[in-house]
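Asker: got a structure for you, letters missing:
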């Protein structure tokens, strides 16, 4: 689905970014800029927020729920199968 830029200032910024980065097209310049901004924003999230998301995912798949789980025995059993 196309993205149409109807703002002259945004278009000028895209052209400047294309020139500065040497991107072959304005679309590629905008793609790179959006990817960099997403990475920057994700890295700037507080650790507490990142850990909460990881814990929720672990709970969803059932990891870490049993405090008596013996990981050493489990991995030893896996190695014994090889």
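Answerer: Arrived safely, thanks for sending. Bear in mind the structure is a predicted one, so any value in this text is a computation, not a measurement.

Asker: Going by C-alpha atoms from here, please, whenever you check contacts or count neighbours.
Answerer: Fine.

Asker: can you map out the helices along the protein?
Answerer: Using DSSP state H, the helices of the chain run over 8-21, 26-44, 47-61, 71-81.

Asker: List the buried residues of the third one.
Answerer: Under the neighbour-count criterion of 16 or more other CA atoms under 10 Å, helix 47-61 has nothing buried.

Asker: hold the first one in mind and look at this next one:
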């Protein structure tokens, strides 16, 4: 659905951002929205930001204890 905003302050802010970034109206609004979304995501608690990773780790179960040196040596074809 298209975005139609009839608000003089939004027009003024958009025009200022266009001047500062030297971009089109679409690009200025897109950049502002991306910036705000990223800003909000960064303010989420770490646990919430990492929820997907934590769920994957829980699903994978405990880590298998490996001899990482031996595994690396085998990968490189070394004894």
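Answerer: Nice, thanks for sending it over. Keep in mind that this is a model prediction, so the values were computed, not measured.

Asker: what TM-score do we get after superposing?
Answerer: In this superposition the chains share a TM-score of 0.67, using TM-score structural alignment, normalised by the length of structure 2; 75 aligned residues with a CA RMSD of 2.5 Å.

Asker: Now render the helices of structure 1 as CSV, adding distance to residue 1 of structure 1.
Answerer: CSV is the format used below for those (distance: least, CA to CA, whole Å):
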stretch, distance to residue 1 of structure 1
helix 8-21, 18
helix 26-44, 13
helix 47-61, 30
helix 71-81, 47
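
Asker: Flag every buried residue along stretch 5-23 of structure 2.
Answerer: Under the neighbour-count criterion of 16+ other CA under 10 Å, stretch 5-23 of structure 2 has 14, 17-18 buried.

Asker: what does it rub up against?
Answerer: The contact list for stretch 5-23 of structure 2, computed with CA atoms under 8 Å, 6 or more residues apart in numbering, reads 24-25, 28-29.

Asker: Compare these and tell me which has the most neighbours.
Answerer: Most neighbours among the contacts of stretch 5-23 of structure 2, by other CA atoms under 10 Å: residue 28, with 20 neighbours.
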